[in-house]
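>>> A predicted structure for the sequence below; I have some questions about it.
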Amino acid sequence: MLSPANPLAPDWLVVPDDANDLAEGVWPASAARDADGTLILSGIRSTTLTQKYGTPLLVLDEDEVRLRARALRAAFDAAAAEHDTTARVYYAGKAFLCTAVARWVVEEGLSVDVCTRGELEVALAAGVTPSSIGFHGNNKSVSELERAVEVGVGTIIVDSAIEIERLAAITARTDRVQRVMVRVISGVHAETHDFLATAHEDQKFGFPLPDAEKAVARIREISGLEFVGLHCHIGSQIFGVAGFRESASRVLELHAALLAGGTVPQLNLGGGFGIAYTRVDDPTPIAELAAGIVAAVAEGCAARGIPVPALAFEPGRAIVGTAGVTLYEVGTTKDVTVESGAARLYVSVDGGMSDNARPALYGAQYSARLASRAGVGEALLTRVVGKHCESGDIVVDHEYLPGDVTPGDLLAVPATGAYCASLASNYNHVPRPPVIAVRGGKATVIVRGESIDDLLARDAGVHAEDISEGAQ
């Protein structure tokens, strides 16, 4: 330790022995420093990337995405085979979706889930087979459902009685049969932020267990709908197996009851597996998660004397989150001292809540490191903030950085592959940054960045004729 912790620092934040180190598990496996201390991603210096593409810049390590997709698929295949069933793994489009990423995960054997028409069209544009797509959402419009049925989406996860009737009308009109699952609320409260927990009773997703049986009965009355199973999702950024075991037990009670009225071939237990954003995060190994969850299902089925259904899982950020690193340029630094005499260094960068809304939305914690060089001097408690006109525009709430951080430095924030680009906005009319894929020393633009001209092009008044005189 270099010095006692700053009293403004949270208890979990440790003063590092080296404020330039790259914590294992937080960064992509390819992340390293060269002899000059510059951060390297997949063999490319971060300074080389920012000189070509500018900042802010989201860099996505393709090999990291593929490795994690492969590992998840292998782990659930192996766990399912142990219990004489099969497993399907879905990539969560909402985490981050573009045609390149969709192709990567499909090539690694994954299916894709979407929750809007836009996400569906991106998946289709990438060449994803419609039958391998799952369509989520609590408020799918009639036009979205019509499009899903038209292209042959593999499974629509129904979320309300109204949606069932919409699908009944669409399939009757088009003479199609659509496979559907029913999303249920298991009542298991995941240990995560309230905004990330999706199985407590008082929220917008799914049917409470007592109502789900009626929903299934109605689906079975409709000739154009094929009921294929139950879906449950307890939340996101979840560590451990306990919540999934309890949720599986509750959902299997309904699953077993439904067998009396017909087949229930599938069970989707969601996912939302956690990743490390800081060095103190300790996500459960994928093989342990897969083995534990599938074993829980098998035990529950054996206790009820029913066969183990085909299983499906939605790992969420666990595939793409760690693959992303956002590069910023430091603009200003400022020492701030509070009444107690404790001080914090504020480091302002050229992005912020427009490219990463998660800290502002629900207090998400991140890490940061200098990327353009190795820093020197005592590690200082730092808050990395953005350029937006909001006091809550925080990029990294608590971090220790080298005391010589200065304007012009590059700063790297890891674990930004999930939900950052997806949630990006033009707040304060800031253009959204590009997304660059790196692999084997080569960089490729996979999502073009926006320019000021792009922003102005959407403003209908920029090139409109001056009609003020005629309006008088």
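Great, that's in hand.
>>> make it CA atoms for all contacts and neighbour counts henceforth
Will do.
>>> Tell me the secondary structure at residue 411.
Using DSSP: H, G, I helix; E, B strand; the rest coil, the structure places residue 411 in strand.
>>> cool, residue 140 as well?
Residue 140 - assigned by three-state DSSP - is coil.
>>> Next, count neighbours for it.
Using other CA atoms under 10 Å, residue 140 has 20 other residues around it.
>>> Residue 311 now?
Residue 311: 23 neighbours (other CA under 10 Å).
>>> what do you get for residue 245?
By other CA under 10 Å, neighbour count at residue 245 equals 20.
>>> Then residue 79?
Using other CA under 10 Å, residue 79 has 22 neighbouring residues.
>>> sec struct for the closest residue to it other than its chain neighbours, please.
Nearest residue to residue 79, sequence neighbours excluded (CA to CA, 6 or more residues apart in numbering): residue 291, at 5.1 Å. Judged by three-state DSSP, the three-state class of residue 291 is helix.
>>> Which residue would you name as the spatial centre of the protein?
Centroid-nearest residue in the chain, with CA atoms, centre = their mean: residue 95, separated by 3.0 Å.
>>> Report the separation between it and residue 401.
Distance of residue 95 to residue 401, computed by CA to CA, to the nearest Å: 28 Å.
>>> another structure for you, compare them:
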Amino acid sequence: MPAHISGVMHAGPSPVWLPYPDDVNALMPSLWSRHAVKGADGVLRIAGHRVDELAAQYGSPLYLLDIEDLQERARGFVADFAAAFAAIGTSARSYYAGKALLTTKIAGWVAESGMGIDCCSYGELLTARAAGVDPAGVGLHGNNKSDAEIALALDWGIGRIVVDSLAEIDRVDRLAAARGVRARVMVRVTVGVEAHTHDFIATAHEDQKFGLSLTTGAAHEAAARIVAADNLELLGFHSHIGSQIFDKAGFEIAAARIAQLRAEVQSTHGVGVPEIDLGGGFGMRYTSQDTPIPTAQMAEQLAAVISRVCAEAQTDLPVVSFEPGRSIIGPAVCTLYTVGTVKPVTTDTGIRTYVSVDGGMSDNVRTALYDADYSCTLASRASAAQPVVVRVVGKHCESGDIVVRDEYLPADVRAGDLVAVPGTGAYCRPLASNYNMALRPGILGVAPDGVQWVLEPETYVQLFAADPGMRNAIHDN
């Protein structure tokens, strides 16, 4: 169902997937970073730090990044996929999808964990470069790359450019020739897979902006152009079927079609095509209804798929690369809010309790944009009150400004309480806005030995910097 404005007629009992809690104060560990716990006092602690103390010092809304959790997930992904593909006689490469959330510190941490960085803009390239990431482990994506983005990628010497159109092939060739370099390129292929996900994040069906179609022959033509170009090297083929994927079926179809394309190109043109990329999109758990496959199990399943489809295509095994983003950064972050108004609303089917917080769609638009679901917990105290289903909403002038559509909180939730929402690391801060002239929150990294700003909170001076009439009207404290 597409996203829609909430109203009285949509109120009612809890959804069937939402379990009644045995203890409304307890955390469901699988929804939170690995170092998130609650004490007997009901206060949420991340890596040993009390969130009530963090809120008192740093304010709210506030993104809290569990640094060690991020590093552990990145290292685990690299190790699991390397082991699974070594077992079938090839290797796997891992690229962190920077679009999920990228700062210099995050880029540095994932690079130290063994991942490359997948970028899709000039700003993301600059961030990875400033973080000291090895350019050989950087890729550039995008369906409408500017000459400036391609030039920066070539001048920095990144490992690969994923071309998305026939016209782009000619532009990369021209810009590479002007620099006297040979660009390593992959072809983004539309493989015709309908991933079981939201329409806005499904990216491998035919009628959308990404890639070159297998069906029409555009992917084959792209390969032929690259092989014939003087300044390009065909590194391989790339596919991405979508995001928040919970099974191997879509990857299996994509892998088979990519393997067949690779075999045909190698045979037709007499060249080696060393690599294929199956993209990312590995799902994470936002609520109890989500069932992601453990990384090691997914790696083994995909390695078996690659072994089989390459045997069927009668071709050698390629190096296989992947681009996880959400599954690496998503669970490592939670968002901390302060409760303001609590409003019971009488409806045709009962009472809906609206819990308003000091953020909303300006720091997490995914509920409105993708009809996404989130969980939450009372983070600043324990409560003996009975659980009630609430709707956590923001402070913006939209009925669709919903943070958590349905979750159990104690019936005595009140103004001044802290509510924490897990799983907000991916696509929340990158999609954040200044709607209603809200300030975008900072990201505070927490570790057992201390805290640090990963991204500082926005100020009103920064917010109004582009408005000439406001330059002398506001001063930050």
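Thanks, I have it. Since the model is a prediction, treat every value here as computed from it, not as a measurement.
>>> follow-up on the earlier one: pull the number of nearby residues for the residue nearest to residue 79 of the first structure.
Neighbours of residue 291 of the first structure (other CA under 10 Å): 18.
>>> Quick check: it touching residue 81?
No: in terms of CA atoms under 8 Å, residue 291 of the first structure does not count as a neighbour of residue 81; the distance is 10.4 Å.
>>> could you pull out the helices for the stretch 351-472 of the first structure?
358-362, 420-423, 452-457 (DSSP state H, counting those that start in this stretch).
>>> Just tell me the aligned range of the second one in the second structure.
Aligned by TM-score structural alignment, helix 420-423 of the first structure falls on residues 428-431 of the second structure.
>>> Check stretch 306-320 of the first structure too.
Against the second structure, stretch 306-320 of the first structure falls on residues 315-329 (TM-score structural alignment).
>>> Highest mean neighbour count out of the helices of the stretch 351-472 of the first structure?
helix 420-423 (a mean of 20; mean count of other CA atoms under 10 Å).
>>> what's the average distance of that helix to the second structure?
Helix 420-423 of the first structure differs from its equivalent in the second structure by a mean of 0.8 Å after superposition (mean CA distance after the TM-score superposition for the first structure).
>>> residues in contact with that helix?
58, 94, 95, 96, 97, 354, 355, 356, 357, 358 (CA atoms under 8 Å, 6 or more residues apart in numbering).
>>> Work out for me the element the counterpart of residue 156 of the first structure in the second structure sits within.
If you follow residue 156 of the first structure across to the second structure using TM-score structural alignment, you land on residue 161. Using DSSP states H and E, residue 161 of the second structure falls within strand 160-163.
>>> How about residue 152 of the second structure?
Counting by DSSP H and E, the element that carries residue 152 of the second structure is helix 147-156.
>>> Same check on residue 237 of the second structure?
strand 232-238.
>>> Residue 103 of the first structure now?
Per DSSP H and E: helix 99-107 holds residue 103 of the first structure.
>>> how big's the offset between that helix and the second structure?
Superposed on the second structure, helix 99-107 of the first structure shows a mean distance of 0.6 Å to its aligned residues (mean CA distance after the TM-score superposition for the first structure).
>>> What is the corresponding segment of the second structure for whichever helix or strand comes after that helix?
Next along the chain after helix 99-107 of the first structure, taking DSSP H and E as the criterion, comes strand 111-114. Strand 111-114 of the first structure corresponds to residues 116-119 in the second structure, going by TM-score structural alignment.
>>> What's the average distance for the matching stretch when superposed on the first structure?
Superposing on the first structure and averaging over aligned pairs (mean CA distance after the TM-score superposition for the first structure), stretch 116-119 of the second structure comes out at 0.4 Å.
>>> What are the contacting residues of that stretch?
94-99, 107, 110-111, 125, 128, 133-134, 137-141, 323.
>>> And these, which of them are buried?
94-99, 107, 110-111, 125, 128, 133-134, 137-141, 323 (16 or more other CA atoms under 10 Å).
>>> Just the ones of the residues you listed in helices?
If you go by DSSP state H, these have 107, 110, 111, 125, 128 in helices.
>>> and the residues you listed, which two are the farthest apart?
Maximum pairwise distance among those (CA to CA): 14.9 Å, between 110 and 125.
>>> Now do the match of helix 420-423 of the first structure: distance to the chain's middle.
Remark: stretch 428-431 of the second structure is offset 9 Å from the chain centroid, using CA atoms, centre = their mean, to the nearest Å.
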